[in-house]
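Student: make a model of this:
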Amino acid sequence: MDPRTSAQDMMQCDLCETAVVQMHCDTCLVNLCKACVGEHFSADLSKPHKIVHFKNKNKSTLIHPRCTSHEEETCKMFCTHCDVPICTICLASDQHLGHKRARILEIRDKKRDKLVKEQTELKEKIYPNYQVIATDVQNRMSQLEKEYGDLSTAITKHGEDWHREIDKLVKKLKAEVDEMKNTQLQNLQKHLDEINKTMSDIKDEINSVDSVLESTDISSLFSVPSTLDRYTNLPRKITVSIPKFTPKKLQADQLFSLKTISLKSDEHDDSMKTTQKSLEAGSSPPVKQLLDEPETVTTIDTGYTGTFNGLYNVACLSDEEIWTRGNSNTMNLYSINQGSLLKSIRTKSGKTPGDIAVSKSGDLVYTHHWDRTVNIVKKEKIEELIRLQNWKPRGVCSTFSDDLLVTMESDDDKQSKVVRYSGSTEKQTIQFDDKGKPLYSSGLFNTYYITENRNLDICVSDSGANAVVVVNQAGKLRFGYTGHTPAPKNKPFSPRVITTDSQSHILTADCNNECVHIIDQDGQFLRYIDCGLSNPWVLCVDTNDNLFVAHGNRQVKKIKYLQ
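Tutor: Presented below is the predicted three-dimensional model:
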């Protein structure tokens, strides 16, 4: 049996062909026994023979790529212009004349360094982030199971308090709950499967790059594409809302109601609705406590000046950008961090807008009482959404279900009301209480700012009544807030712009007492915020519960008031 071709025999020295191989010449690529090493050196003194132990021969020998133009030659250089390895014959030819060239080992080192850097980011940053998100989704699923269990228990307990004729309704509602739960779990499981698949792909990429990094084959380095950009955009964080069970002592077919559920990602326009019932605002947020001393984080100079061109509205587009409007026909978008003007939008009519708001899809919405319209700005083009007859729009806000709530007053200034719109379609009118009395005051110079709370209550600041009027989603009066004593300036409560935060707090600017009132969702006073501004008029809250307060001059203050 030939000892050099048989895997069952020990390999023998290429020189003496009798002794067992122990050494290897990397220069000549021959196997040697120890006794023949000296003879191999003396046979050709013109070469710098590199003798290594036979078991280390593959680890010490770099395998240079073969030239694609000259198959017998190996490539020691690299043409950066053509992005190909080249041999000495190519180097001497006119093919790469004038091109920038480099040693192939230098190019290999750069490529290797890049792969090592990307490998490190995949291992230490991206993959761990995926792990955290996957764990979060699993925890949410566990919490979902618990909360849906509690919900089913509450429905069953309430059903036992009624007569047999409602048993069928109870079963129906529980089936709806199970359907909602299964739908949400399926969506979350799908999201988790996608995350796990991506994590598996990342591990495969890591293992693949590990193999290449351990290989001495330079060609394999050039064949590895960069995949880092594919994974740098982390999966969206899913927010799950739980339906709210509301028992009602009414007719048998109205004993129960379920507010809807929704599964929303952090990105715009990515809401996955699981039922056609009315939307709940979202899952319960983390509990935050009020700071003992609110902190002014930054002050933004908007450039508005003077009594007649002061700052009269602000609306957060994001945590980094804020819309403003003064007493002119222009609405301006500012960078919060840089304090710089990003863009300006002129009203379609050329006259001063009323209130401004930002829709769920991030579009600017503004009212215009001069021509009785509500308008939306999409891609810097103004579209008329609503045109009223005999009524003038005042305040506007966007709801969690992407409806618009608009406060308005009659042309003769003797009536006021709130109307809900889906697009341009009127869905609901809120004007009177259970006794037929007006919920809101009326008057020529009254202001009616509006917002929706997380529990879907509708909150209006009514300057004519010096009150905050809060109704539930159905338009039933819940409470009215008329201020707290002692007031900072001992003056009457004078509410202006109103907003809410993640804790369902209701915040309204009080221009008389130069402060902001914070009350809970049931109308209980919590505290004042001294915003340090004269005659504060407008405010808004971003997604991180930072408060932005402004008044007639050019400044907008960003205030942290929650832990």
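
Student: please make it C-alpha for all contacts and neighbour counts, starting now.
Tutor: Noted.

Student: just give me the longest strand of this protein.
Tutor: strand 290-301 (DSSP state E).

Student: counting neighbours, what do you get for Glu280?
Tutor: 20 (other C-alpha atoms under 10 Å).

Student: over to Glu176?
Tutor: Glu176: 14 neighbours (other C-alpha under 10 Å).

Student: beyond the helix or strand that it is a member of, next helix or strand please.
Tutor: Element membership for Glu176, per DSSP states H and E: helix 167-214. Remark: after helix 167-214, the chain's next helix or strand is helix 218-222, criterion DSSP H and E.

Student: ok, which stretches of the chain are helices?
Tutor: Remark: helices assigned in the chain by DSSP state H are 37-43, 57-60, 88-92, 104-121, 127-160, 167-214, 218-222, 228-232.

Student: and those as a markdown table, adding distance to Asp301?
Tutor: Shown next, in a markdown table, are these (distance: least, C-alpha to C-alpha, whole Å):
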| stretch | distance to Asp301 |
| --- | --- |
| helix 37-43 | 81 |
| helix 57-60 | 64 |
| helix 88-92 | 62 |
| helix 104-121 | 39 |
| helix 127-160 | 37 |
| helix 167-214 | 43 |
| helix 218-222 | 52 |
| helix 228-232 | 35 |
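
Student: which among those is found nearest to Gly326?
Tutor: helix 228-232 (40.4 Å; C-alpha to C-alpha).

Student: quick one more, to check against the first:
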Amino acid sequence: MTKYMIRDKQHTSSKKKVQCPNREFTREIIHRDTEELENKILPNYEEISKDLENKIANLDGQYKKLTTDISNQREEFHKEIDAIFDKVELEMIGIKEQHSIRELLDEPELLETINTGYKKLCNVAYFDDEGIWTSGDTGIIRCFNIQGVPQKTINTKGNDWPRDLVGDKNGALLYSEWLSRTVNKVQNDQTEVIITLQGWHPLNLCVSTSGDLLVTMHSDDKSKAKVVRYSGSTVKQTIQFDDEGQSLYSGNSFFKYISENRNLDICVADWKAGAVVVVNQAGQLRFRYTGHPSPTKNMPFEPRGITTDSQSCILTVSGKNHCIHILDTDGQFLRYIDNCDLKDLWGLCVDSIDSLFVCEYYTGNVKKIKYLK
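Tutor: Predicted coordinates for the structure are as follows:
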């Protein structure tokens, strides 16, 4: 019994002596592996990680550049496509006009007189479904049907009197307020501000064939004037100077009524400059019309309202001479309308069949005139 116990103790002691070197060896391996991990593998991993992060960052930059390039290319494609469709549309208009040339009447005819109730009447705009919208020197805009029956009344947003009003392609009414520097839209009896200017005041309005809004405006100090084209509330084009860097329009706060012709020319009646200023779609000056000599029209030519018709004629008001000038598309004088007992004329427009509506400032009357055969 004792013999076996002694042998067992010897065996146990011997076993412990064998295990000690194994633990030391394991410790050494772990230590060596740890050093290799810290000194070689981890730095390599960190370097690989940084390189990967840099590649990802560069990829983000390249992606943003690619996205910008695609966006710019899309915009260029849209411009080219718009230009193609504009050209096709002009060609179709030209073909249509060749088959629908209408001559001027020997004597224009007064068809109707609509009393609007304004003491000072400035603006008239034709709407297909509703008739005509009118405004004067108050914050009230009135709608009349073609028979002259009042249909609707709108109060301007800031109670300022509208410098101009026009209908857009969606049937909304647009008007400008000088004091608040805004252009407003009225649709479904709701009014919203669509443009707010800084450093400028809006004057007169025109909706182009493409649906863009053209706005004449003057600077706060009244030393500069320009035409700005908007798509919604985004500026697409500014027209201010000719090819020699001279101002196209006189710098003051007086009305500058505007109309787009069928050939996409932009026509501005620059009241105080005594001229109708016509530029092409790109904003390049085509001509200035400064009146037509007449022994019976001896007051200065100061054009106020302006419009264009289906024949590409330009019609503009000479208020002090109580008449309307009709010009062809190149600015050549064709004739006067001066036989309908017209007095102190201001704004004017034509309807879809070229009936003319013109405002008499002091009488508050809108006169409907037939001038084409």
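
Student: tm score of chain vs chain?
Tutor: Scored against TM-score structural alignment, normalised by the length of structure 2, the superposed chains reach a TM-score of 0.74; 289 aligned residues with a C-alpha RMSD of 2.0 Å.

Student: still on that earlier bit, average offset between the longest strand of structure 1 and structure 2?
Tutor: On superposition with structure 2, the mean distance recorded for strand 290-301 of structure 1 (mean C-alpha distance after the TM-score superposition for structure 1) is 0.6 Å.

Student: looking at structure 2, where would I find the counterpart of that strand?
Tutor: Here strand 290-301 of structure 1 aligns to structure 2 at residues 104-115, judged by TM-score structural alignment.

Student: to Ile345 of structure 1, which of the helices of structure 1 lies closest?
Tutor: helix 228-232 (34.2 Å).

Student: pull the contacting residues for the aligned partner of Tyr336 of structure 2 in structure 1.
Tutor: Using TM-score structural alignment, the partner of Tyr336 of structure 2 in structure 1 is Tyr528. Applying C-alpha atoms under 8 Å, 6 or more residues apart in numbering to Tyr528 of structure 1 gives the contacts 515-518.

Student: ok, and the closest non-adjacent residue to Glu426 of structure 1?
Tutor: Using C-alpha to C-alpha, 6 or more residues apart in numbering and skipping residues adjacent in sequence, the residue nearest Glu426 of structure 1 is Arg420, 6.0 Å away.

Student: residue in structure 2 matching that neighbour?
Tutor: By TM-score structural alignment, Arg420 of structure 1 lines up with Arg229.

Student: for Ser208 of structure 2, see how far away that match is.
Tutor: Applying C-alpha to C-alpha, to the nearest Å, the value for Arg229 of structure 2 to Ser208 of structure 2 is 9 Å.

Student: overlap in contacts, the two.
Tutor: Leu214.

Student: ok, the residue nearest to Glu426 of structure 1 - how many residues close by?
Tutor: 21.

Student: for it, what are its contacts?
Tutor: Contacts of Arg420 of structure 1 (C-alpha under 8 Å, 6+ apart): 403-406, 426-429.

Student: repeat that for Val215 of structure 2.
Tutor: Taking C-alpha under 8 Å, 6+ apart, we find Val215 of structure 2 in contact with 202-206, 227-230, 258.

Student: looking at these, spot the one nearest Leu179 of structure 2.
Tutor: Pro202 (9.0 Å).

Student: before we move on, back to that, in the match of strand 290-301 of structure 1, what counts as buried?
Tutor: 108, 110, 112, 114-115 (16 or more other C-alpha atoms under 10 Å).

Student: buried stuff in stretch 354-369 of structure 1?
Tutor: Quick answer for stretch 354-369 of structure 1 (16+ other C-alpha under 10 Å): 354-360, 364-369.

Student: ok, stretch 373-393 of structure 1 next?
Tutor: Buried-residue list, stretch 373-393 of structure 1, by 16+ other C-alpha under 10 Å: 373-377, 382, 385-386, 391-393.

Student: quick one: which two of those residues are the most distant?
Tutor: It's Val377 and Trp391 that sit farthest apart of the buried residues of stretch 373-393 of structure 1, by C-alpha to C-alpha, at 22.1 Å.

Student: now the strands for the stretch 51-200 of structure 2?
Tutor: 104-115, 121-127, 131-136, 140-144, 150-155, 162-167, 173-177, 182-187, 190-196, 200-207 (DSSP state E, counting those that start in this stretch).
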